[in-house]
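Asker: kindly return the folded structure for what I paste below:
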Amino acid sequence: MHIQDYLAAIVFGAVIGIVARILLPGRQPIGLILTVLIGMGAAVAGTWAADRWDLHSDKHLVVRGHEYDWLVIGVQVGIAVVGVAIAALLAKAFSTDDADRYDRHRH
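Answerer: Model prediction:
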């Protein structure tokens, strides 16, 4: 892996974070910026994990001259889904929104 691979993973990570959020059912009480940051972190972590454990396939997606391995993308999206889910759970757990608290006690 070269530095440009990690930089591309960060840019691609923004998209990965949004895809992860779409894949999760329900509404996540986290903002777009946090979603993108989680996606970027997941892209770097997924790239590292795929390199570390030699997870590569012969299927590639080419975007603007850069090849993305579909298996690596799958690892990245999986990490992003977990990251977004954890962030959403933490946001709900530490929410101080009175309306949210009212709705929980009402049901």
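Asker: from here on, contacts and neighbour counts on C-alpha atoms
Answerer: OK.
Asker: spatially central residue in the chain, please.
Answerer: By Cα atoms, centre = their mean, the mean C-alpha position of the chain lies nearest to residue 80, the distance being 2.4 Å.
Asker: give the contact list for it.
Answerer: Counting by Cα atoms under 8 Å, 6 or more residues apart in numbering, residue 80 touches 16, 17, 20, 38, 39, 41, 42, 43.
Asker: report the two of these separated the most.
Answerer: Checked with Cα to Cα, those reach their widest spread between 20 and 41, with 12.4 Å between them.
Asker: rewinding a little: export the contacts of residue 80 to TSV and tack on neighbour count?
Answerer: Compiled in TSV, the contacts of residue 80 are given as follows (neighbours: other Cα atoms under 10 Å):
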residue	neighbour count
16	30
17	30
20	23
38	25
39	33
41	22
42	29
43	33
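Asker: how about those in TSV, adding distance to residue 60 and secondary structure?
Answerer: Shown next, in TSV, are the contacts of residue 80 (distance: Cα to Cα, whole Å; DSSP: H, G, I helix; E, B strand; the rest coil):
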residue	distance to residue 60	secondary structure
16	16	helix
17	20	helix
20	20	helix
38	23	helix
39	20	helix
41	21	helix
42	19	helix
43	16	helix
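Asker: another sequence for comparison is provided below:
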Amino acid sequence: MEITGIISALLIGLVIGGLGRLVVPGRQNISLLLTLGVGVVAALLGTAAASVLGVADTAGIDWIELAMQVGLSGAGVAALSGARTKVTR
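Answerer: As a prediction, this is how the structure comes out:
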């Protein structure tokens, strides 16, 4: 992978991670770096899943692939945020 591919993957991961934080209600107690990591992993997994399902090769914006990536990112943000919060009773 070239350096431009890595930089674009990080930028897309940041956007996907940010969108994932937006779809999760409430306050998330995770850092920006962790959000970036969740976004990059969700972008890669969403792309792989869309390729397996055969919906990734369209002209223009792949809305189904984007929805899968944001959904995976939201699930990751919610899981990490829930794991990092303390339960007090």
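Asker: any idea which of the contacts of residue 80 of the first structure is the one closest to residue 104 of the first structure?
Answerer: For the contacts of residue 80 of the first structure, the closest approach to residue 104 of the first structure (Cα to Cα) belongs to residue 20, at 26.3 Å.
Asker: quick one: map the residue nearest to the centre of the first structure onto the second structure.
Answerer: Residue correspondence to the second structure (TM-score structural alignment): residue 80 of the first structure is matched to residue 73.
Asker: can you list the buried residues in the helix or strand hosting its match?
Answerer: Assigned by DSSP states H and E, residue 73 of the second structure falls within helix 63-84. Neighbour-count burial for helix 63-84 of the second structure, counted by 16 or more other Cα atoms under 10 Å, picks out 65-66, 68-78, 80-81.
Asker: between the residues you listed, which is nearest residue 28 of the second structure?
Answerer: For residue 28 of the second structure, the closest of the buried residues of helix 63-84 of the second structure turns out to be residue 81, at 5.4 Å, with distances computed as Cα to Cα.
Asker: pretty sure the closest one is touching residue 30, no?
Answerer: Yes - distance between residue 81 of the second structure and residue 30: 6.0 Å, which falls inside the contact criterion (Cα atoms under 8 Å).
Asker: and the closest residue to the match of residue 80 of the first structure other than its chain neighbours, what does it touch?
Answerer: Nearest non-adjacent residue to residue 73 of the second structure, counting by Cα to Cα, 6 or more residues apart in numbering: residue 20, 4.7 Å away. With contacts taken as Cα under 8 Å, 6+ apart, residue 20 of the second structure has the following neighbours: 39, 70, 71, 72, 73, 74, 75, 77.
Asker: can you tell me how far residue 20 of the second structure is from residue 4 of the second structure?
Answerer: The spacing between residue 20 of the second structure and residue 4 of the second structure, counted by Cα to Cα, to the nearest Å, is 24 Å.
Asker: residue 57 of the second structure now?
Answerer: Taking Cα to Cα as the measure, residue 57 of the second structure and residue 4 of the second structure are separated by 21 Å.
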